[in-house]
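>>> coords please:
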Amino acid sequence: MSMFCFQCEQTAGGKGCTKIGVCGKQPDVANNLDGLTCALIGLARAAQGKSAGKTANELVRQGLFTTVTNVCFDSDRIKALIEQIHAEKNKLDLTAEDFAPSELWTGDTDIVSLRSTLLLGMRGMAAYAEHAAVLGKENPDVTAWFYKGLKALGEEHTAEQWLDLLMEFGKINLACMELLDEANTSTYGQPKPTKVTMKVEKGPFIVVTGHDLLDLKQLLEQTEGKGVNIYTHGEMLPAHGYPELNKYAHLKGNFGTAWQNQQKEFDNIPAPILFTTNCLMVPKSTYSDRVFTTSVVAFPGATHISGSQHIKDFSTLINKAIELGGWSEDKQFTGINGGKELMTGFARNTVLSVAGTVIDAVKAGAIKHFFLVGGCDGAKPGRNYYTEFVQKAPKDTVILTLACGKYRFNDLNIGEIGGLPRIMDMGQCNDAYSAIQVAVALAEAFKCGVNDLPLTLVLSWYEQKAVCILLTLLALGIKNIYIGPSLPAFLSPNVINILVSKFDLHPITTPENDLQAILK
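Predicted coordinates:
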């Protein structure tokens, strides 16, 4: 059985996976995910001119989210979701047809490139919209755009029309990120700078990975007083900065580093791991019996925890932690550079609260440049670029960072400027909204445009949430973005040329060359 997938950075040969996914997906899973996408297009067609309703809206968000890399490896769950989508589509319009899977990735090279870019961006936005929805926050404009975008995928458009759709999408994704930011901060409080240990204490514990803070909150509530400690992993690290999560004394620290190291870091771990969103790699036999999934995440044989109205019972997971018992002695782990502590919680409120200090430092010449070095991490060679870039950045520069790409350097101690750490972790990938707001505020303070600031974005991409963030940045007119470690396979040469000429998008080269070009 053959397949085709080129949605992530590590895709085979930099062109596309055709036999088995580099992520571990089998062809039947990949093909069923294509079928799921096409069923969603059919649902969007059926909903045209109608009020789709809550169930259909949930299926659109969750269906798109399911297709993100490292989310669902279970064909049965995907087929069940397709059946639900068909049932909902038939309520709206029995005559509406699905898009043909064979048409997703075929046709004129540039049109396929543009269509795919929109689809992949929408998959990323669906993840953010779902995280907001479980906290009771929805934006009707964002919801409506999912239907508009899905319907557009099944239609003919010129290259110019596709580009217009991509820019329109980028702006609506900003609204979605703003929605999630408001959902998180109104529920858990404004993040505050927080030191996080990488030491794991003896005794039972649970590792929570992914992005969903509500899952973590419910688990903290259900483990309180039971002698089970909780550790974050990967993109859950920023949870420590939220007051309503940090108040739990048994939220102890962070386990391990970024998602792509999990097969090594979880090897023989005496504790269960809860996968809340996209980050799941094929589990090794040494810990597959302690993998728990929830939400849209699924893997054959793994225990799945579902819930009603987003309320979940984690007792099976907690009992597994008690049964496994944890380690008999404390264990000190480190980041990839040997550091034993991490910092997080530098969201926009914190950064803007010291805006006066920052502005004075810039005017005095103490800060010469800001770099936003962030994005998705991955296993493909070449990502040490980001570690070296931060290490070689001049001492009068500040590094803002977000998403799991920060694990390449977030355990480094590169000093302070004016009492502020030179590395400031702004949070998860969706917290790019915070970074944008900081840039806008600085531009207003200096009475200039964002592109005139001493600020450069140096991004690493891996999966589809990075795609929607990039489209938002481009839609906002932000230029001179450096991106790597390789360019997306779904971008055709002509589309790349358009992005380079219109937005001054730069593929990364070497840290030395890029720093010289930026700071000249």
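
>>> C-alpha only now, for contacts and for neighbours.
Fine.

>>> pretty sure residue 163 is in a strand, no?
No. According to DSSP: H, G, I helix; E, B strand; the rest coil, residue 163 belongs to no strand; its state is helix.

>>> how about it, nearest residue that isn't a chain neighbour?
Using C-alpha to C-alpha, 6 or more residues apart in numbering and skipping residues adjacent in sequence, the residue nearest residue 163 is residue 114, 7.2 Å away.

>>> pretty sure that neighbour is in a helix, no?
Yes. Per three-state DSSP, residue 114 lies within a helix segment.

>>> and it, how many neighbours?
By other C-alpha atoms under 10 Å, 24 other residues sit near residue 114.

>>> roughly how far does it sit from residue 159?
Shown here: residue 114 relative to residue 159, a distance of 7 Å by C-alpha to C-alpha, to the nearest Å.

>>> now swap in residue 221 and tell me
51 Å.

>>> to compare against the first, here's another:
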Amino acid sequence: MFCYQCEQTAGCSGCTGKMGVCGKSATAANLQDELTGALIGLARASDGNQPGPSAHKAMIEGLFATVTNVSFSDEAIKQQIEAVRREKEALVPQCGQCGTPCVRNDDYDMELLWTADEDIRSLKSLILFGLRGMAAYAYHALVLGYTDEEVNQFFYKGLFAVGEDWTMEELLPVVMETGKVNLKCMELLDKANTTVYGTPAPTEVTLSVEPGPFIVVSGHDLKDLELLLAQTEGKGINIYTHSEMLPAHAYPELKKNPHLKGNFGTAWQNQQKEFDAIPAPVLFTTNCLMPPKESYKDRVFTTEVVSYPQMVHIDDNKDFTPVIEKALELGGYSQTQRFTGINGGNQVTTGFGHGTILSAADQVVSAVKSGDIGHFFLVGGCDGARPGRNYYTEFVKQAPEDSIILTLACGKYRFNDLDLGTIGGLPRLMDMGQCNDAYGAVKVALALAEAFECGVNDLPLTLVLSWFEQKAVCILLTLLSLGIKNIYLGPTLPAFLSPGVLAYLIDNFNIHKASAPEEDLKAILG
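Have a look, this model is predicted:
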């Protein structure tokens, strides 16, 4: 196998051998390469044709399944390969009237990518991994009935480019377009979430667990949470979010359910420790599943594209009876368990979406002009287990008291239980949601730039981002497509950035590798 798409990749260069650091077997990794090659074949077959909704669904699901920590199941990946090839075969007859199959329908051999010139490989990896991340956002919007044809068509265009023998000059515009289209995709998902579940509002969420049966729900899929809440209503079962699902508490249509009680645990990489003795089942709705330990694997359930060998999978009929029965069987805790965050706090606050922040825009602008607010930091991104991630905790702790900390995604669990106080009636720490909600941060930045009649790069705003997997990649590309500069990225730089491509990003966007909090703060603030 060869895989270097996530931050934990072996030796910061690539996972090889029999198993990846994520726990994915070489067989599964090679099948995911085969699936990617089939998706490129589908993109080739679509050239000059009009793939329909079923092809779009196969494309989006296939790309999403190859995101880190989603699918570990050989059989599930094989079924997706078959589905993609069926869609390709359906398009082949459209390739001309001559009766001869088009020669551009062949699947792509991913070995050609992994052994390509390092700069070409790097640019194609940025496109491919960006598309995988964007597919996750498109998938969540699709589940709620929202889709966009421009976004759908770009999956084919981007994958077609990955399969072509193009130069750097030809690939660079596709890299930037990936970021541009992802902005539209994130806007689509934001519209889907807020239309279906309402505008998020600041909400305090307890980290304690009440006595009695309960279910922990992890991942990003709000629809699955909605369905589970409906099926557990009146059954004496409480529901707790985990990691990426925390922002669900801020949506009016979800928080109105009295048995949606609180949040269990911290970020995804701690699940093997936190789930070890939990007397309740855990439902994984999207990515960030780690190989379950023997001590709790009988309590793990998957749904959607998440899959793991020998785990009970809830299919598209969405009958959560096995999860409910397991919760009743285990019974939960006999008395209230008072858990805390990493820094000892017993509650966290979420729900500072763009609707909330922009509703206080006049207050924000006034506080900046009066000097009460000196700087904004967006400290967010994916969390992970690699040493050095305490950088983000220390950065937030050392940030000056006249600064506002905006945060996104599960990296916030490093510091979201801290009490940083307020500035001019505004909380210093504002949780804007998950990586799925990154559109909100972009919208706030653009609105502030308009209010101050300047460019985004002229704002007293610095982005300090942690990365782990492919959704962080497409968000970074979106920021670059908007011309945003001086981003601090860490804790390590992606293995798929070749020296040449990294030099291009530094020269054109002034990207910085995170070093030490005190040094970076000094450089930022002068």
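
>>> residue 221 and residue 159 of structure 1: which has the busier surroundings?
More neighbours surround residue 159 than the other of residue 221 of structure 1 and residue 159, with 16 against 11 (other C-alpha under 10 Å).

>>> now which residue in structure 2 aligns to the more buried one?
By TM-score structural alignment, residue 159 of structure 1 lines up with residue 168 in structure 2.

>>> contacting residues for its match?
Going by C-alpha atoms under 8 Å, 6 or more residues apart in numbering, residue 168 of structure 2 touches 119-120, 123.

>>> can you give me the helices for the stretch 201-350 of structure 1?
Listed in chain order, the helices of the stretch 201-350 of structure 1 (DSSP state H, counting those that start in this stretch) span residues 213-223, 243-246, 262-265, 315-324, 348-353.

>>> which bit of structure 2 covers the last one?
Structural correspondence for helix 348-353 of structure 1: residues 354-359 of structure 2, per TM-score structural alignment.

>>> relative to structure 1, what is the average displacement of that stretch?
Mean deviation of stretch 354-359 of structure 2 from its aligned counterpart in structure 1 after superposition (mean C-alpha distance after the TM-score superposition for structure 1): 0.5 Å.

>>> so which bits of that stretch are buried?
354-355, 357-358 (16 or more other C-alpha atoms under 10 Å).

>>> cool, stretch 174-191 of structure 2 as well?
So for stretch 174-191 of structure 2, counting by 16+ other C-alpha under 10 Å, buried means 174-191.

>>> ok, now stretch 394-414 of structure 1?
By neighbour count on 16+ other C-alpha under 10 Å, the buried set for stretch 394-414 of structure 1 is 395-412, 414.

>>> what span of structure 2 is it aligned with?
Aligning stretch 394-414 of structure 1 against structure 2 (TM-score structural alignment) gives residues 400-420.

>>> how far away from the center of its chain is the matching stretch?
Relative to its chain's centre, stretch 400-420 of structure 2 lies at 18 Å (C-alpha atoms, centre = their mean, to the nearest Å).

>>> am I right that residue 459 of structure 1 falls within a strand?
Yes. The assignment for residue 459 of structure 1 (three-state DSSP) places it in a strand.

>>> what's the burial count for it?
25.

>>> what residue in structure 2 is paired with it?
Per TM-score structural alignment, the equivalent position to residue 459 of structure 1 in structure 2 is residue 465.

>>> isn't that match up against residue 490?
Yes. Contact criterion C-alpha atoms under 8 Å: residue 465 of structure 2 and residue 490 qualify, at 6.5 Å.

>>> ok, for the counterpart of residue 300 of structure 1 in structure 2, nearest residue in space, not its chain neighbours?
Structural alignment (TM-score structural alignment) places residue 300 of structure 1 against residue 309 in structure 2. Distance criterion C-alpha to C-alpha, 6+ apart; nearest residue to residue 309 of structure 2, sequence neighbours excluded, is residue 73 at 5.2 Å.

>>> what's the burial count for the one you found?
20.

>>> what segments of the stretch 1-150 of structure 2 are helices?
Going by DSSP H, counting those that start in this stretch, the stretch 1-150 of structure 2 shows helices at 26-46, 53-65, 74-91, 111-114, 118-143, 149-162.

>>> same thing with the stretch 351-500 of structure 2?
Secondary structure of the stretch 351-500 of structure 2 (DSSP H, counting those that start in this stretch): helices located at 354-359, 361-369, 390-398, 438-451, 470-481, 499-509.

>>> buried sites along the fourth one?
Looking back up the chat, that one is helix 438-451 of structure 2. For helix 438-451 of structure 2, by 16+ other C-alpha under 10 Å, it's 438-449.

>>> could I get the residues you listed as CSV with distance to residue 478 of structure 2?
Listed next are the buried residues of helix 438-451 of structure 2 as CSV, based on distance: C-alpha to C-alpha, whole Å:
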residue, distance to residue 478 of structure 2
438, 10
439, 10
440, 13
441, 12
442, 9
443, 12
444, 15
445, 13
446, 13
447, 17
448, 18
449, 17
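
>>> the helices of the stretch 1-150 of structure 2: which one's closest to residue 256 of structure 2?
helix 118-143 (21.3 Å; C-alpha to C-alpha).
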